[in-house]
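Undergrad: Have a look at this fold, sequence not included:
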């Protein structure tokens, strides 16, 4: 098989994601101030002291943005991995067990998917305690319903294969069939789906944080930084634009890599 050089989208996405990841890793050494340190006057402009200026309370915006990068990536990774795994495993179990279990789980999933995801998240977070654990649980449940649909389609196709029939005739348990037969044969499509969920998680977390129901103070992710500095837009202050641009760049980087991965998977199927 011939070696195919990486596409421009792969290179650009990899560079952007590497820069963001390095910022999250090296933040304790490159941030000039702590995330909550009052470093100057309110909404100071960019300078050699404050690279991106200061925010609505006089905190160094670059330091807040750098520390917010770590939180944004951490929560996004946790939520995207858990939602992809839970949605896929539940759909595989539903197909493997079949009967009433499959019917109930599938109809519940259809019910969740018929409602706007943001509305479900807002209602759930308004009822549950305002903490990071509640945020993770709610977003995992909401996003897992989208993964379930893909997993159900994959599992239905895999369940009709000869090796699955052999596993059933051998009396293997449902969990064995799911983890040893279904999951390994669906890993590439699920990997692409995880990339999609990663991008969705970024936007979902940022949206909820902007509305005040995401990551709670004194911690702050990029969505929280936009909310904290949104009033500056009325006075021509650009403090809210920097975290917004960071969100856009991260989503673009992930989408470019997911597209490249999807194209690679399609080429492998053709070959």
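TA: Thanks, I have the structure now. Note that the structure is a prediction, hence the values are computed from the model and not measured. Numbering: from 1, shown residues only.
Undergrad: rest of the way, CA atoms for contacts and neighbours
TA: OK.
Undergrad: ok, residue 206 touching residue 216?
TA: No - the pair residue 206 / residue 216 is not scored as a contact, 11.9 Å apart, by C-alpha atoms under 8 Å.
Undergrad: More neighbours: which of these two?
TA: residue 206 (27 against 15; other C-alpha atoms under 10 Å).
Undergrad: dump the residue contacts of residue 159.
TA: Taking C-alpha atoms under 8 Å, 6 or more residues apart in numbering, we find residue 159 in contact with 95, 96, 165, 182.
Undergrad: quick one: which of those is most hemmed in?
TA: Ranking those using other C-alpha under 10 Å puts residue 182 first, with 26 neighbours.
Undergrad: For the longest helix seen in the chain, list every residue counted as buried.
TA: When the chain is parsed with DSSP state H, its longest helix is helix 61-97. With burial defined by 16 or more other C-alpha atoms under 10 Å, the residues of helix 61-97 counted as buried are 61-73, 75-77, 79-96.
Undergrad: Quick check: the two most widely separated of the contacts of residue 159?
TA: 95 and 165 (13.0 Å; C-alpha to C-alpha).
Undergrad: Residue 34: how many residues sit nearby?
TA: Residue 34: 16 neighbours (other C-alpha under 10 Å).
Undergrad: surely it meets residue 61?
TA: No - taking contacts as C-alpha under 8 Å, residue 34 lies outside contact range of residue 61: 10.3 Å.
Undergrad: quick one, helices of this structure?
TA: Using DSSP H, helices in the chain cover 8-30, 61-97, 99-113, 117-127, 132-159, 162-169, 174-176, 183-185, 187-210, 222-229, 241-270.
Undergrad: Output those helices in CSV; the columns should cover distance to residue 44.
TA: Formatted as CSV, the helices of the chain follow (distance: least, C-alpha to C-alpha, whole Å):
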stretch, distance to residue 44
helix 8-30, 20
helix 61-97, 10
helix 99-113, 45
helix 117-127, 34
helix 132-159, 31
helix 162-169, 64
helix 174-176, 58
helix 183-185, 53
helix 187-210, 22
helix 222-229, 12
helix 241-270, 14
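Undergrad: right, and those - which one's nearest residue 45?
TA: Among these, helix 61-97 comes nearest to residue 45, with 10.2 Å by C-alpha to C-alpha.
Undergrad: What is the closest one packed up against?
TA: helix 8-30, helix 99-113, helix 132-159, helix 174-176, helix 187-210, helix 222-229 (3 or more C-alpha pairs under 8 Å, 6 or more residues apart in numbering; DSSP states H and E).
Undergrad: and the direction of the last one versus that of helix 187-210, what angle?
TA: Interaxial angle, helix 222-229 versus helix 187-210 (axes from the mean of the first three to the mean of the last three C-alpha atoms, to 10 degrees): 20 degrees.
Undergrad: Who are the packing partners of helix 222-229?
TA: helix 61-97, helix 187-210, helix 241-270.
Undergrad: Quick one: closest of the ones you listed to residue 132.
TA: helix 61-97 (9.0 Å).
Undergrad: In addition, the following structure is provided for comparison:
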């Protein structure tokens, strides 16, 4: 007797498992982040005016054809100031998060793979550093060595490294117990091979998500330090510095105060939207 399969389980030629689509919010967030990344690279060359050009008659000038984003407290074009400040806000934050994430993740993988006393000592040292607030560490380092871009990158990178270490170690401890890692150990593979070829590819997604969140935290910390006058120093300026130096124009509703704050907000919101979008794609796509 001829039997037929239910329509729901009849195999369809060429049918593939549907993949999760990136939500519109995630696409928008990634576009905003990509835009500011491009401005961090090409912004200084695209600036329509030299940041040193001052016009005493245009102090806190409103938005106009000559000043598309207004003018600051010295009559300088704010559009040019924003574009010139993008490398210091985005670039310094990106360099610091690379130090934190790469350093913390590498140390965590080697500690988890090595195990024993090495893992114990490193974990306890990280716990000690975690007890020191990142802002307090930054203030101490800046007071000791002064405020410069290398000091900011290293200080903030080292300050956020323990958090990256803890996240990566929790992942690495689970991964290194898997059968394929044990098989690599049985084959006599080196520690470097095991960590880079067997462990890292299987913990990359959570590490990248943590990378994005840590970048967001560092942008806000840098902006806060610059607002206090402890970040990027004149004549250079990041967006936090632009808010601080134009704060006296707040009572006049000057765009020189609002525009850099909007730039910071769009970058941080864009990072959040991009992270949420990619996380949602992973859940829907399996």
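TA: Structure received. Since the model is a prediction, treat every value here as computed from it, not as a measurement.
Undergrad: Please state their TM-score.
TA: The TM-score (TM-score structural alignment, normalised by the length of the first structure) is 0.91; 269 aligned residues with a C-alpha RMSD of 1.9 Å.
Undergrad: The second structure: which residue goes with residue 247 of the first structure?
TA: Under the alignment (TM-score structural alignment), residue 247 of the first structure pairs with residue 264 in the second structure.
Undergrad: List the contacts of its match.
TA: Taking C-alpha under 8 Å, 6+ apart as the test, what residue 264 of the second structure contacts is 219, 220, 239.
Undergrad: related to what we said a few turns ago, looking at the helices and strands packed on helix 61-97 of the first structure, which is buried most?
TA: helix 222-229 (a mean of 24; mean count of other C-alpha atoms under 10 Å).
Undergrad: what residues does it touch?
TA: Outside helix 222-229 of the first structure, the residues that touch it by C-alpha under 8 Å, 6+ apart are 55-56, 64-65, 68-69, 72, 205-212, 214-215, 239-241, 243-244, 246-247.
Undergrad: what range in the first structure matches stretch 160-178 of the second structure?
TA: So stretch 160-178 of the second structure is aligned with residues 143-161, judged by TM-score structural alignment.
Undergrad: what about the closest residue in space to residue 25 of the first structure that isn't next to it in sequence, distance to residue 118 of the first structure?
TA: Nearest non-adjacent residue to residue 25 of the first structure, counting by C-alpha to C-alpha, 6 or more residues apart in numbering: residue 70, 7.3 Å away. Taking C-alpha to C-alpha, to the nearest Å as the measure, residue 70 of the first structure falls 24 Å from residue 118 of the first structure.
Undergrad: same deal with residue 160 of the first structure?
TA: Counting by C-alpha to C-alpha, the gap from residue 160 of the first structure to residue 118 of the first structure is 36 Å.
Undergrad: Which one's more surrounded, the two?
TA: Using other C-alpha under 10 Å as the criterion, residue 160 of the first structure and residue 118 rank with residue 118 on top: 14 against 10.
Undergrad: Translate that one into the numbering of the second structure.
TA: Match for residue 118 of the first structure (TM-score structural alignment): residue 135.
Undergrad: need the contact list for that match.
TA: Residues counted as contacts of residue 135 of the second structure (C-alpha under 8 Å, 6+ apart) are residue 221.
Undergrad: 10 Å - rerun?
TA: When contacts are counted by C-alpha atoms under 10 Å, 6 or more residues apart in numbering, residue 135 of the second structure touches 141, 155, 156, 159, 221, 222, 224, 225.
Undergrad: Name the nearest of these relative to residue 207 of the second structure.
TA: Nearest to residue 207 of the second structure out of those is residue 159 (C-alpha to C-alpha; 17.4 Å).
Undergrad: show me the contacts for that closest one.
TA: 96, 99-100, 129-130, 132-138, 153, 218.
Undergrad: so how far is stretch 87-98 of the first structure off the chain centroid?
TA: 22 Å (C-alpha atoms, centre = their mean, to the nearest Å).
Undergrad: how about it, aligned to which bit of the second structure?
TA: Under the criterion TM-score structural alignment, stretch 87-98 of the first structure matches residues 104-115.
Undergrad: still on that earlier bit, would you convert the helices and strands packed on helix 61-97 of the first structure into CSV that also reports distance to residue 253 of the first structure?
TA: Below are these laid out as CSV (distance: least, C-alpha to C-alpha, whole Å):
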stretch, distance to residue 253 of the first structure
helix 8-30, 4
helix 99-113, 27
helix 132-159, 20
helix 174-176, 36
helix 187-210, 9
helix 222-229, 16
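Undergrad: So which of the ones you listed is nearest residue 235 of the first structure?
TA: Residue 235 of the first structure lies closest to helix 222-229 among those, at 10.9 Å (C-alpha to C-alpha).
Undergrad: Show me what residue 211 of the second structure aligns to in the first structure.
TA: Residue 211 of the second structure maps onto residue 194 in the first structure, by TM-score structural alignment.
Undergrad: Nearest spatial neighbour of that match, chain-adjacent residues omitted?
TA: residue 84 (5.9 Å).
Undergrad: Pretty sure that neighbour sits against residue 201.
TA: No - between residue 84 of the first structure and residue 201 there is no contact under C-alpha atoms under 10 Å: 11.1 Å.
Undergrad: Now do the shared contacts for those two.
TA: Residues touching both residue 84 of the first structure and residue 201 (C-alpha under 10 Å, 6+ apart): 140, 143, 195.
Undergrad: how far away is the nearest residue to the first one once chain neighbours are set aside from residue 196 of the first structure?
TA: When the adjacent residues along the chain are set aside, residue 140 of the first structure lies closest to residue 83, with 4.6 Å between them (C-alpha to C-alpha, 6+ apart). Taking C-alpha to C-alpha as the criterion, residue 83 of the first structure is separated from residue 196 of the first structure by 11 Å.
Undergrad: what does the residue nearest to residue 25 of the first structure align to in the second structure?
TA: Residue pairing (TM-score structural alignment): residue 70 of the first structure is matched to residue 87 of the second structure.
Undergrad: Its match touches residue 149, doesn't it?
TA: No - using C-alpha under 10 Å as the test, residue 87 of the second structure is too far from residue 149 to be in contact (11.1 Å).
Undergrad: The spatially closest residue to residue 212 of the first structure that is not a sequence neighbour and residue 134 of the first structure, how far apart?
TA: Excluding the flanking residues, the one nearest residue 212 of the first structure by C-alpha to C-alpha, 6+ apart is residue 224, at 7.4 Å. Distance of residue 224 of the first structure to residue 134 of the first structure, given as C-alpha to C-alpha: 17 Å.
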